[in-house]
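Visitor: Fold the following, please.
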Amino acid sequence: MNSFQIAGRLTRGALTDGGATVPMDGGEVPGIGYMVGVGGIKLLAAQFSEAQLEERIRHWADSVRLSTGLAADRLYLGSWLDEGLIYLDISEHYQSEALALAVAEVRGEKAIYSLATGVSIDVAAPVSV
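Guide: Below you'll find the model as predicted:
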């Protein structure tokens, strides 16, 4: 899958379906397991036409391909729309919920995403003593 196809899927997914996940290695998105964010950007959707959003997302996807040192077979690009902002994130796939939550906590992520249920799972805030 080339960067134009990736950008198109991420843009349309965010604008029409609320979000999308695209594998970096061109494979399929797993049906089970958990996605943990690695980092990303956000765009104010109302500032851009769909074509402009797609172009910006394509440039972002190209930079991710060139800069990440993570294993491509576990790496995914994700998009979602929330309160007028399009979030673009690099995500890593984990089979274990406990491991995904632990990694997310270390990375400062707010939640992980369950592929099986389609539900975000909040990362528990540390308990202060």
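
Visitor: all contacts plus neighbour counts: C-alpha atoms, from now on.
Guide: Fine.

Visitor: now what about the helix ranked longest in the chain, what contacts it?
Guide: The longest helix of the chain (DSSP state H) is helix 50-67. Contacting residues not belonging to helix 50-67 are listed as 3-4, 6-8, 10-11, 24, 45, 77, 88, 90 [C-alpha atoms under 8 Å, 6 or more residues apart in numbering].

Visitor: List the buried residues of whichever helix or strand comes after it.
Guide: Sequence-wise, the next helix or strand downstream of helix 50-67 (DSSP states H and E) is strand 75-82. By 16 or more other C-alpha atoms under 10 Å, the buried positions in strand 75-82 come out as 75-81.

Visitor: tilt between strand 75-82 and helix 50-67?
Guide: Strand 75-82 and helix 50-67 meet at an angle of 150 degrees, taking axes from the mean of the first three to the mean of the last three C-alpha atoms, to 10 degrees as the criterion.

Visitor: To compare against the first, here's the next sequence to fold:
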Amino acid sequence: MPDIYDRAKAAVTRMLTPRSKGGKGLELSLVRVTTGEYDPEIGGGQVTTEQFDGSGLRQSYRQQDIDGSLIKQGDVKILISPVLFDGTDTPQPVTLDKITFDGDTYTVQHVDPWDYAGVAVGFSVQARK
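Guide: Prediction:
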């Protein structure tokens, strides 16, 4: 029998599903670029790019939340579904990951995971153009 956290994850996944599939979200891509250890033969580390396709919802910050240092004018909050289109779990975004959402590219500034009893129910991301 699924517990309350599994049901919460399923509810968030349904809510953030793209509008074309009955939800309230849009498609997005989380792009993670990592550089391996330094290799003197190539003069740097090998660069690996991973793309994770999922869905989410973008919100603007309230004017009183914008302090000019941590949250700047133009920053947005992106709520990311815990499940990707291929049915696997969404990896937790990290600072400097890129998010392509509704034709715009954002850089992750801060991540607030909705993690309850070890179950990732979703992610709230502060993102900046």
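
Visitor: Drop the TM-score for these two in here.
Guide: Overall, the chain-to-chain superposition scores 0.25 on the TM-score scale (TM-score structural alignment, normalised by the length of structure 1); 56 aligned residues with a C-alpha RMSD of 5.1 Å.

Visitor: re earlier: ok, so of the buried residues of strand 75-82 of structure 1, who is nearest Ile41 of structure 1?
Guide: Among the buried residues of strand 75-82 of structure 1, Ser79 lies closest to Ile41 of structure 1 (C-alpha to C-alpha), at 9.8 Å.

Visitor: separation between the closest one and Glu97 of structure 1?
Guide: 21 Å (C-alpha to C-alpha, to the nearest Å).

Visitor: re earlier: go through the longest helix of structure 1 and flag the buried ones.
Guide: Across helix 50-67 of structure 1, burial judged by 16+ other C-alpha under 10 Å covers 53-58, 60-62, 64.

Visitor: mind listing the helices for structure 2?
Guide: Going by DSSP H, structure 2 shows helices at 4-16.

Visitor: same question, structure 1
Guide: Shown for structure 1, the helices assigned by DSSP H span residues 3-12, 50-67, 97-107.

Visitor: Next, format these as CSV and append distance to Ser120 of structure 1.
Guide: CSV is the format used below for those (distance: least, C-alpha to C-alpha, whole Å):
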stretch, distance to Ser120 of structure 1
helix 3-12, 18
helix 50-67, 23
helix 97-107, 11
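
Visitor: quick one, which of the ones you listed is nearest to Met35 of structure 1?
Guide: In terms of C-alpha to C-alpha, the element of the helices of structure 1 nearest to Met35 of structure 1 is helix 97-107, at 7.2 Å.

Visitor: Nothing else from me, thank you.
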